[in-house]
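Asker: Build me a structure from this.
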Amino acid sequence: MNKVLIILYFAINLWAIYSVIMYGSRATKSLSWVFTIMVFPFAGALLYYLFGVNRRKFKFFRLKRSQKENLYNVEVEQELRDRFESKFTSEKSKKLSKLILNTTYLYASEGNNVKILNNGDEAFGAIFKAIENAKKFIHVQYYIFENGDLQDRFYELFKTKIKEGVVIRMIYDSFGSFSFSGKLKKRFRSIGVKTYPVMPLRFGNLLFTLNYRNHRKIIIVDGTIGFTGGFNISDKYIKPISTLGVWKDLHVKLEGPVVNSLHRVFIKDYHFSSKKRMLLEPKYLPKPKKVGYSSVQIVTSGPDSNQPAIMQQYIAMISLAENNIFIANPYFIPGSAVLQALVIAAQSGIEVNLLVPKRGDSVLATYSMFSNFEEFLSVGINVFVRDCFSHSKVIIIDNEIASVGSGNFDQRSFEHNFETNAVIYDKTITKEILDEFNKECDNAVKLNYDAFKNRSKSQKFIEGLAKFFSPLL
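Answerer: Prediction:
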């Protein structure tokens, strides 16, 4: 029996290490997985299969080329693209928008109206108002759709709108919305909401999909109003039910041609989840109209993408900055490429400001995040630590371009999650976001290099240990 176990142990480990070598995406991550496999018998290989296999090499969601072109405006709606595509004079905007277009098929459109929503009351107030005014359809997609007052409010609104003849479709991540099952799901389906989980946690596909989650937050109303950002459907954004207090976040309300792009992201995910036909009729994708003055571009990335578009967007913005960079993120564990881009920017004389929460909902992620700050401070990067917990994911460069969305600065968002950001090429809107950023920095603690360098050895050890596992987060 012992011989059988030993043979099985070596066979499983050899398979896992072979897979790491053949399909690993980064050397540091591969080394961490090899260490885990060797140190933890059987469990290490199982953890690798669950969370480490680079399934970008084995795409589990493919669209035919003709479907993707139709969905992402490559050819069939060239007239609309010619009419609404932004004609940038700024070289950095040209380069960034070109990169995003080539990696996502989504172009930067002009003529949009953008409203920044800074807290839960603002965000959900605007969302509920848009739902109340819906005439044709409401499409909803969230990572977390949690039981509570907000969920009850959605239920009552949905029930009213369905009676008025409005069609409601909703998709949700089956892991993030794990509690939305059984009676809760039946409650919404019983009133006519077309509800589907994304990558459901079922026996047979659990090992394949557990590590790949849909982290997007999208609402589309009648094809003319869109919402996206960092908010989930959870009462922690409106009242202090969490040990972290009331969570802060950032959302955007969009009107204009960019809603067409955002809606196509939902349409693809709905098709994937429901196995229903693509919702490409004109009633779902009405011809857009210019309603404002902002240029906006949607960035979408996930295990189905050819390139890690969110990571590339962040690196490009850092590299294109000429004067300043502002980043707010609760999970700042980006990996060596982004870290070095920031260090290079700071050493080139660019002002770099990072705003993070003192505490987070993941102890390991928080310690891992703090492990990078000594190097940051040594090269002149300003690190501000806020007492309240903010879930916002923001990057701003040169007071000119801002990004708001669901994409964190970590490998999970870069490689494993389906994410969506909105890049806003508008100095007025960017200033509005930056003013809020600076207000939060004024109320935060700015880390001092000498004081931080002299923190306790036990603190450094815990950070170092957490940093070792950061490629696996």
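Asker: rest of the way, CA atoms for contacts and neighbours
Answerer: Will do.
Asker: what about residue 330, which helix or strand?
Answerer: Of the helices and strands defined by DSSP states H and E, none includes residue 330.
Asker: ok, so what distance separates it from residue 405?
Answerer: Distance of residue 330 to residue 405, computed by CA to CA, to the nearest Å: 13 Å.
Asker: who's more crowded, the two?
Answerer: residue 405 (29 against 24; other CA atoms under 10 Å).
Asker: From residue 314, how far off is the more buried one?
Answerer: For residue 405, the distance to residue 314 - CA to CA - is 12 Å.
Asker: contacting residues for the closest residue to residue 251 other than its chain neighbours?
Answerer: Spatially, and ignoring its direct neighbours in sequence, residue 251 is nearest to residue 229 (4.2 Å; CA to CA, 6 or more residues apart in numbering). By CA atoms under 8 Å, 6 or more residues apart in numbering, the contact set of residue 229 is 217, 218, 250, 251, 252, 393, 404, 405, 406, 420, 421, 422.
Asker: In this structure the first one contacts residue 141, no?
Answerer: Yes. Here residue 217 reaches residue 141: they are 5.6 Å apart, a contact under CA atoms under 8 Å.
Asker: And for the closest residue to residue 145 other than its chain neighbours, the neighbour number?
Answerer: Nearest residue to residue 145, sequence neighbours excluded (CA to CA, 6+ apart): residue 233, at 4.8 Å. By other CA under 10 Å, 22 other residues sit near residue 233.
Asker: Let's see this one next, to set against the first:
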Amino acid sequence: MMSSPSTIATIVLCLHGIGMLAALHAIMTVRTAPGAIAWAGSLVLMPYLALVPYLIFGRSRFAGYVSARRFNTDRLRELTAGMQAGEREARRASVVAEPPLAAMRALPGLTGVPCLANNDVRLLINGQAAFEAIFAAIAQAREVVMVQFFIVHDDGLGRRLLELLCERAAAGVQVYFLYDSIGCHALPRHYVQALMAAGVRARAFATRRGFVNRFQLNFRNHRKLVVVDGEQAFTGGLNVGDEYLGKRPPLAPWRDTHIAVRGPVVLDLQMAFAEDWYWAAREVPRLLPPPPGPAGAMVCQLVPSGPADPQETCSLFFVEAIQSARRRVWITTPYFVPDEAVFAVLRLAVLRGVDVRILIPSRPDHQVVYAASKLYAYQAVRAGVKIYRYQPGFLHQKVILVDDVAAAVGSANLDNRSFRLNFELMLLTADRGFAAEVETMLEADFAQARQIDKEEYQRSPALLRVATHVASLFAPIL
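Answerer: Sure thing, here's the model as predicted:
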């Protein structure tokens, strides 16, 4: 039966009414003016095309994180109160009164996390070294293991992790396993069921509970974190899968970096996990106080960030790190789609005479992001930024080196998705010895890279240049 014109008109009017309401929601909730304008305009003018994408990409609600942060503050007080007098004094002594790096003076206020001394951080270059260290630490766990990854595959590496976590749970260790529901969309149900049957507490991080979450692809938990017995932690760019060991062409060999961490900052890493676990499970994970005595002589600032933050923590972290540079700032990132604030401080750093280098992949894993990054790379080269493409395989590491003092390693990319849409972790260190190790690592990476010149973009086919401009229109969700 054919629909009457009045029925069609009613449906169209209803869609436009819903579009108006969704546009008001976008204006009130989308963080950036360009993003709010884009969503509101599309929802008002073309609701029949924009409503479903807005349902998938545009909404966020993280009120529960307020409760999680209140819990963390209270739990930290409980932990501190439960320590012996010497332990409490060591905790106070670990807080740095005058951070050694200019950027660190703003970050405690931005993140709500103190800048801490007496830590030790060790580089773990590529997947083999990282997972050997992680698995060795888990195998020795006595009390608590916290495991969090954006992606976990049911392959050789994933099954090794499964077996190890089940074995530790059977030995009486409290094991928490947190995975992102979208990042792990291909993880079979039997993998999680096997963990839970062994006594592992396993939960999926989801933007919203229930069926609605299936439509929400934004606001993912991109963090990678393992904490063992409150004594040591591991974070960086690696997920769990054979490709991260360089076993899957055409992206192999896979280039990535993780770090092993000891010291007072491990408690703050536990707190970051606790926020995410509380959101996913509505229960409190077991947190352990740091061991007494200094683990090392390094100053560390943890930078957890995400869409629940009152400010754009991740973007501001990059801004602060770049503008603190006086001699050089080297950045490696798989995705180069910076926002205006970060792009501006990169250009200003060049004008100050800073050696600004950015290392990006030569092979794409996401075609739209790769196309958009070509345009941003061309604009950066024109501004005097040195852009290099890593040649041997896919570059996935997220590292920043500032002068001869500071280095940061973590999960955040140089794109809007990390700046505003995903939950991320970065650990900034101020230590000349560690910075020298990062410098040596990055020099080896740059030696295997090709520098982009100003003419490369202009030499590319006209159709490809048009495609890069079209791809850049999607920058707010890339």
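Asker: thinking again about what came up before, out of the contacts of residue 229 of structure 1, the closest to residue 462 of structure 1 would be?
Answerer: Using CA to CA, residue 393 is the member of the contacts of residue 229 of structure 1 that lies nearest residue 462 of structure 1, at 25.5 Å.
Asker: Locate the equivalent of residue 353 of structure 2 over in structure 1 within the secondary structure: which element?
Answerer: Aligned against structure 1 by TM-score structural alignment, residue 353 of structure 2 finds its counterpart in residue 349. Using DSSP H and E, residue 349 of structure 1 maps to neither a helix nor a strand.
Asker: show me the contacts for residue 349 of structure 1.
Answerer: Residues in contact with residue 349 of structure 1 (CA under 8 Å, 6+ apart) are residue 323.
Asker: if you set the cut-off to 10 Å instead, what comes out?
Answerer: 322, 323, 324, 379, 380 (CA atoms under 10 Å, 6 or more residues apart in numbering).
Asker: And residue 451 of structure 1, how far from residue 378 of structure 1?
Answerer: 12 Å.
Asker: try residue 269 of structure 1
Answerer: 43 Å.
Asker: what about these two, which has more around it?
Answerer: residue 269 (21 against 14).
Asker: Trace the more buried one over to structure 2, please.
Answerer: Using TM-score structural alignment, residue 269 of structure 1 pairs with residue 276 in structure 2.
Asker: Next: residue 112 of structure 1.
Answerer: Counting by TM-score structural alignment, residue 112 of structure 1 lines up with residue 119 in structure 2.
Asker: before we move on, back to that, where do the contact lists of residue 217 and residue 141 of structure 1 overlap?
Answerer: 172, 228, 232, 233, 266.
Asker: quick one: contacts for the last one?
Answerer: The reference is to residue 266 of structure 1. Residue 266 of structure 1 neighbours (CA under 10 Å, 6+ apart): 139, 140, 141, 170, 171, 216, 217, 218, 219, 220, 272, 279.
Asker: Let me know the secondary structure of it.
Answerer: helix (DSSP: H, G, I helix; E, B strand; the rest coil).
Asker: list residues touching both of residue 405 and residue 314 of structure 1?
Answerer: residue 395.
Asker: quick one, what contacts the aligned residue in structure 1 for residue 16 of structure 2?
Answerer: For residue 16 of structure 2, the aligned position in structure 1 is occupied by residue 10, per TM-score structural alignment. By CA under 10 Å, 6+ apart, the contact list for residue 10 of structure 1 reads 4, 16, 38, 41, 42.
Asker: and what of residue 227 of structure 2?
Answerer: 134, 137-138, 141, 144-148, 176, 233-235, 260-262, 266-267, 269-270, 273 are the contacts of residue 227 of structure 2 under CA under 10 Å, 6+ apart.
Asker: From these, which land in helices?
Answerer: Those of the contacts of residue 227 of structure 2 mapping onto helices are 134, 137, 138, 266, 267, 269, 270, 273, per DSSP state H.
Asker: Which ChimeraX command selects the buried ones in those residues?
Answerer: Selection of buried members from these for ChimeraX, criterion 16 or more other CA atoms under 10 Å:
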select :134,137,138,266,267,269,270,273
